[in-house]
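[1] sequence first, predicted coordinates after that:
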Amino acid sequence: MTASATNLLGLVKHLAGIEFGYLGESVGRPPPVRLPWVADGSIWAGADMWAAAEENSRDPVALYQTAWQHSDQSIERLGLAAPAQ
């Protein structure tokens, strides 16, 4: 863990959220799950950058797998030249 409390599982959570945004929401495909740190607003305090001691490693990894599967579907359906906002 770093001085900022970022840890490897936190980076996995962060990357899942970024992938849902860039290869999902920005091309009109919202994520199939609601990210808790987005829902409660704690994202603005960096809650997506760390995993708490009580979190297991399976959940963030499974979330990221869902994110990349969603991204793959976006690319497959829309192509790489799809407009994004």
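    Nice, I can see it.
[2] rest of the way, CA atoms for contacts and neighbours
    Fine.
[3] from memory E19 sits against S71, does it?
    Yes: the pair E19 / S71 is scored as a contact, 7.0 Å apart, by CA atoms under 8 Å.
[4] against that first model, consider the following:
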Amino acid sequence: MMILGFPSNPTAQCVELDFFEKVVALAKQYDILVVHDLAYADIVYDGWKAPSIMQVPGARDVAVEFFTLSKAITWPAGALALWWVIRLW
């Protein structure tokens, strides 16, 4: 299993789509499951758009990708959970 997370926090490292093309090729060659955390995809600047590994043809055969709404709306999951508990009370 290969676990990736781009854009990365706290380093802010970003990758281009060609990086994911190489990862998918490697995963197919060695039968590796790729797990990609795309949590910070919406927190980028200067008009740059973070690529998804799922944009690569054949990625669905070797990869899964996760995204979290709490980062996109700058609302931590804990605050969301607290709001939900208060709302139910």
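    Happy to help now that I have it. What you are looking at is a predicted structure, and each value in this text was computed from that prediction instead of being measured.
[5] overlay them and tell me the TM-score.
    Superposed pair, TM-score by TM-score structural alignment, normalised by the length of structure 1: 0.26. Supporting alignment: 42 aligned residues with a CA RMSD of 4.5 Å.
[6] what packs against the helix or strand harbouring E65 of structure 2?
    Using DSSP states H and E, E65 of structure 2 sits in strand 63-66. Judged by 3 or more CA pairs under 8 Å, 6 or more residues apart in numbering; DSSP states H and E, strand 63-66 of structure 2 is in contact with strand 34-37.
[7] what's the first helix or strand after the strand or helix carrying W37 of structure 1?
    Here W37 of structure 1 sits within helix 36-39, counting by DSSP H and E. Note on helix 36-39 of structure 1: by DSSP H and E, the next helix or strand toward the C-terminus is helix 58-78.
[8] in that next one, what's buried?
    For helix 58-78 of structure 1, burial by neighbour count (16 or more other CA atoms under 10 Å) applies to P60, L63, Y64, T66, A67, W68, H70, S71, S74, I75.
[9] isn't the fifth one up against Y22?
    No: the pair A67 of structure 1 / Y22 is not scored as a contact, 10.5 Å apart, by CA under 8 Å.
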